[in-house]
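K.L.:
got a predicted model here, sequence first, then my questions.
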Amino acid sequence: MSDLTHFNEQGRAKMVDVSDKQETVRIAVACSSIEVNRLIHSQISEGTNKKGDVFAVAQVAGIMAAKQTSSIIPMCHPIPLTGVNISFQWDIDESAGRYVVRIEAEAKTKGVTGVEMEALTAASAAALTIYDMCKAAGKDMVIGPTYLQHKSGGKNGDYDRS
């Protein structure tokens, strides 16, 4: 069991000890998406959704989720985030009737462990919030895929999804 980093000598789950790791600036960018129908696209674009500004609420939800990642992912360390940013971009194919919101979440810290889970949690929460804000106009929305696009910092070096 000694090669498994998240298990103790009894074979039970543990949080990895990161106290000897080097503090570095760490950045992670995660992406997600949500496909919506034409009505939902119109409501978001025109600001007519009955629950309010969909992207503004989703942005705040993503930031809040990043800050709470260690509360919902059992082996994540609570880390001091130095920045979180969420952006939204439409990918529209009118002829196919496809309206997709692309979500990008960037999380930053200066610490001893990475921020990949915080970025992924932020992107996921933003997508879920869009669903929640828009479900009255159609429940046929599809979330995903959600993935890590980039990470930098730490002993394992940089990662870029190709």
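P.N.:
Thanks, I have the structure now.

K.L.:
going forward, measure contacts and count neighbours with C-alpha atoms only.
P.N.:
Fine.

K.L.:
report the longest helix in this structure, please.
P.N.:
Secondary structure of the chain read by DSSP state H shows that its longest helix is helix 116-134.

K.L.:
and the next helix or strand past it?
P.N.:
As assigned by DSSP states H and E, the chain's next helix or strand after helix 116-134 is strand 142-143.

K.L.:
so who does the spatially most central residue of the chain touch?
P.N.:
In the chain, the C-alpha nearest the mean C-alpha coordinate belongs to residue 123, at 2.5 Å (Cα atoms, centre = their mean). Residue 123 makes contacts with 30, 31, 32, 62, 86, 103, 104, 105, 146, as judged by Cα atoms under 8 Å, 6 or more residues apart in numbering.

K.L.:
again, only using 10 Å
P.N.:
By Cα atoms under 10 Å, 6 or more residues apart in numbering, residue 123 lies in contact with 29-33, 58-59, 61-63, 65-66, 85-87, 102-106, 117, 129, 144, 146-148.

K.L.:
are any of the residues you listed buried, and which?
P.N.:
29-33, 58-59, 61-63, 65-66, 85-87, 102-106, 117, 129, 146-148 (16 or more other Cα atoms under 10 Å).

K.L.:
put this next to the first one:
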Amino acid sequence: MSQLSHINDEGKANMVDVGHKPQQVRIAKASGYIQLQPETLKLINKSLIKKGDVITIAEIAGIQAAKETSRLIPLCHPLQLTKVEVKATTEKDGVRVNSLTKCIGQTGVEMEALTAVSMALLTIYDMCKAVDKKMVMSDIKLESKEKKDQ
């Protein structure tokens, strides 16, 4: 097994030095899902959840979360994001959330994409918990990541 990059020679947490890496366009996409009861989906689609517009608020929460990732995950580098897109879409038995994050930097934006999806799903959970006791969040995953020269 290769040495973990976030552990130093003494076995302690270590923020990786990326200063030697070139500035590149970094893009990551992530997705996740929350399963909901049929009645909950009807309420969301008719904008009848008492806390407000579930889809729009979840998307905004995801964008905000991506921008705060380095404050939430201790060893993440703070990044100057150039694009964050979060799209929540109702499906047959739940809501799918997709995110895209982009920056020009020396390290990837995967954690920002995953954080965006996670927080959007948590926001849906929070907004619907009064009417749905069987929600299940699942399949949070990185769909792709890429880096390319500017």
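P.N.:
Received it, and whenever you're ready, just let me know what you need. Treat the numbers as computed from the prediction; the structure is a model and nothing was measured.

K.L.:
give me the TM-score for this pair.
P.N.:
The TM-score (TM-score structural alignment, normalised by the length of the second structure) is 0.93; 148 aligned residues with a Cα RMSD of 1.5 Å.

K.L.:
ok, back up a step: what does the residue nearest to the centre of the first structure align to in the second structure?
P.N.:
Taking TM-score structural alignment, the alignment pairs residue 123 of the first structure with residue 117 from the second structure.

K.L.:
any idea how far that match is from residue 111 of the second structure?
P.N.:
According to Cα to Cα, to the nearest Å, residue 117 of the second structure and residue 111 of the second structure sit 10 Å apart.

K.L.:
shared neighbours, the two?
P.N.:
29, 30, 66, 142.

K.L.:
so which of these is the closest to residue 13 of the second structure?
P.N.:
Among those, residue 66 lies closest to residue 13 of the second structure (Cα to Cα), at 22.5 Å.

K.L.:
in three-state terms, how would the closest one be classified?
P.N.:
helix (DSSP: H, G, I helix; E, B strand; the rest coil).

K.L.:
ok, now which ones touch it?
P.N.:
Contacts of residue 66 of the second structure (Cα under 10 Å, 6+ apart): 72, 79, 81, 83-86, 99-101, 109-119.

K.L.:
how about residue 6 of the first structure?
P.N.:
12, 13, 14, 15, 16, 17, 75.

K.L.:
hang on, the fourth one in a strand?
P.N.:
No. For residue 15 of the first structure, which was evaluated using three-state DSSP, the result is coil, with no strand membership.

K.L.:
please determine how far it is located from residue 117 of the first structure.
P.N.:
Applying Cα to Cα to residue 15 of the first structure and residue 117 of the first structure gives a distance of 15 Å.

K.L.:
do the second one as well
P.N.:
Computed with Cα to Cα, the distance linking residue 13 of the first structure and residue 117 of the first structure is 18 Å.

K.L.:
same deal with the third one?
P.N.:
Relative to residue 117 of the first structure, residue 14 of the first structure is positioned 17 Å away (Cα to Cα).

K.L.:
swap in the first one?
P.N.:
Applying Cα to Cα, the value for residue 12 of the first structure to residue 117 of the first structure is 22 Å.

K.L.:
and residue 80 of the first structure, how many neighbours?
P.N.:
For residue 80 of the first structure, the count of nearby residues is 12 (other Cα atoms under 10 Å).

K.L.:
what does residue 51 of the second structure give?
P.N.:
There are 12 residues near residue 51 of the second structure, going by other Cα under 10 Å.

K.L.:
residues contacting it?
P.N.:
57, 126, 127, 128, 130.

K.L.:
make it 7 Å
P.N.:
By Cα atoms under 7 Å, 6 or more residues apart in numbering, residue 51 of the second structure lies in contact with residue 127.

K.L.:
swap in the one 10 residues further on?
P.N.:
The contact partners of residue 61 of the second structure, by Cα under 7 Å, 6+ apart, come to 119, 120, 123.

K.L.:
turn those residues into CSV, including distance to residue 41 of the second structure.
P.N.:
CSV is the format used below for those (distance: Cα to Cα, whole Å):
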residue, distance to residue 41 of the second structure
119, 19
120, 16
123, 15
